[in-house]
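[1] pasting the sequence and the predicted coordinates here, then a few questions.
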Amino acid sequence: MTEKITGYLLLTIGLLTICLSAFNIYQVFTKQIEPTKLFSGEGIKVEIPGSTTPSELVSADYLNYTSNLTVHYLLMSFLVSVGFKISSLGVQLLRPIEVKLSTSNSTKSI
């Protein structure tokens, strides 16, 4: 009976992990919350000969936001896969284990 309780507990924890990660990704993509801030670098600038100021190709805000969004998505994808593994372990504990053995009386002729 403890296998059933453990199985249901693992299944619930795994499904909650998957749902919370998916909801977090939804919130980030709809800009309700900010992604995890991991990068804060400078933009990409190119110095053009004959010009006094360098020309900015990609702004720092855009580059940092895209990098942070990618890292946040990969982190949440990892958590979804962890939730899947936990819930599949719970399902395996819930399934009854049935072993069917068949004995065949085949005799070999010499």
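    On my side now, so go ahead. Residues are numbered from 1 along each chain as shown.
[2] please make it C-alpha for all contacts and neighbour counts, starting now.
    OK.
[3] please, where are all the strands along this protein?
    44-46, 55-58 (DSSP state E).
[4] so which of those strands is nearest residue 28?
    Of all the strands of the chain, strand 55-58 sits nearest to residue 28, with 22.0 Å by CA to CA.
[5] so residue 15 sits right up against residue 82, yeah?
    No. Using CA atoms under 8 Å as the test, residue 15 is too far from residue 82 to be in contact (10.1 Å).
[6] show me the residue at the heart of this structure, geometrically.
    Taking CA atoms, centre = their mean as the criterion, residue 77 is the residue nearest the geometric centre of the chain, at 1.7 Å.
[7] check it against this one:
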Amino acid sequence: MTEKVIGYMYILTGTVLMALALVSIYMVFTNKGKPVDIFNLPGISIDLSSVAPDVPQGQQDKETAVETGLKTDLVAPEIINSPLNIIAHVIFMGFILNVGFKIASLGVQFVRPIKVNLRTQEKSVLEP
């Protein structure tokens, strides 16, 4: 009897894990939740001073006042990090789904009755 109780607890635990993982993925894809924040990469930028090192005299004074004025972002960090974080979240939740499935299937094996059918003892041809 205790195997059945443990089996039902495993089934419930596995089902809850799978449901939570599915809800988390749904929330991320509908923008109601945030994915796991793993990646925090800088954006892709280019320094225009390396492209045009000869700057006219009038603009050279402006550059010394603002040193970062010639650095231009080509790709923002959000464009790089957001898809990577979503992919990492889906992979992590897939792992959680798999663990929930394994726990639930173990519970099903506990609940299932064990039936052993024995055949009647037949005389062997080799025995005299």
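    On my side now, so go ahead. Because the structure is a prediction, the values reported are computed rather than measured.
[8] TM-score of the superposed pair?
    TM-score for the superposed pair, counting by TM-score structural alignment, normalised by the length of structure 1: 0.85. Supporting figures: 109 aligned residues with a CA RMSD of 2.3 Å.
[9] sorry, back to before: which residue packs closest to the residue nearest to the centre of structure 1, ignoring adjacent ones?
    Nearest residue to residue 77 of structure 1 in three dimensions, chain neighbours excluded: residue 21, at 7.6 Å (CA to CA, 6 or more residues apart in numbering).
[10] try residue 47 of structure 2
    Nearest in space to residue 47 of structure 2, with sequence neighbours left out and distances taken as CA to CA, 6+ apart, is residue 71 at 4.4 Å.
[11] in structure 1, what stretch matches the longest helix along structure 2?
    Longest helix of structure 2, by residue count under DSSP state H: helix 77-111. Using TM-score structural alignment, helix 77-111 of structure 2 lines up with residues 60-94 of structure 1.
[12] the matching stretch vs structure 2, mean deviation?
    For stretch 60-94 of structure 1, the mean deviation from structure 2 after alignment is 0.6 Å (mean CA distance after the TM-score superposition for structure 1).
[13] what about residue 45 of structure 2, how many residues nearby?
    Other residues near residue 45 of structure 2 come to 13 when the count uses other CA atoms under 10 Å.
[14] with residue 10 of structure 1 instead?
    With other CA under 10 Å as criterion, residue 10 of structure 1 counts 22.
[15] residue contacts, it?
    Applying CA atoms under 8 Å, 6 or more residues apart in numbering to residue 10 of structure 1 gives the contacts 86-87, 89-90.
[16] now do 10 Å
    Residues in contact with residue 10 of structure 1 (CA atoms under 10 Å, 6 or more residues apart in numbering) are 4, 16, 83, 85-91, 93-94.
[17] what about residue 49 of structure 2, which SS state?
    Following DSSP: H, G, I helix; E, B strand; the rest coil, residue 49 of structure 2 is assigned to helix.
[18] coming back round to it: identify the contacts common to residue 15 and residue 82 of structure 1.
    Common contact partners of residue 15 of structure 1 and residue 82 (CA under 10 Å, 6+ apart): residue 88.
[19] aligned partner of residue 106 of structure 1 in structure 2?
    The criterion is TM-score structural alignment: under it, residue 106 of structure 1 has residue 124 as its aligned partner in structure 2.
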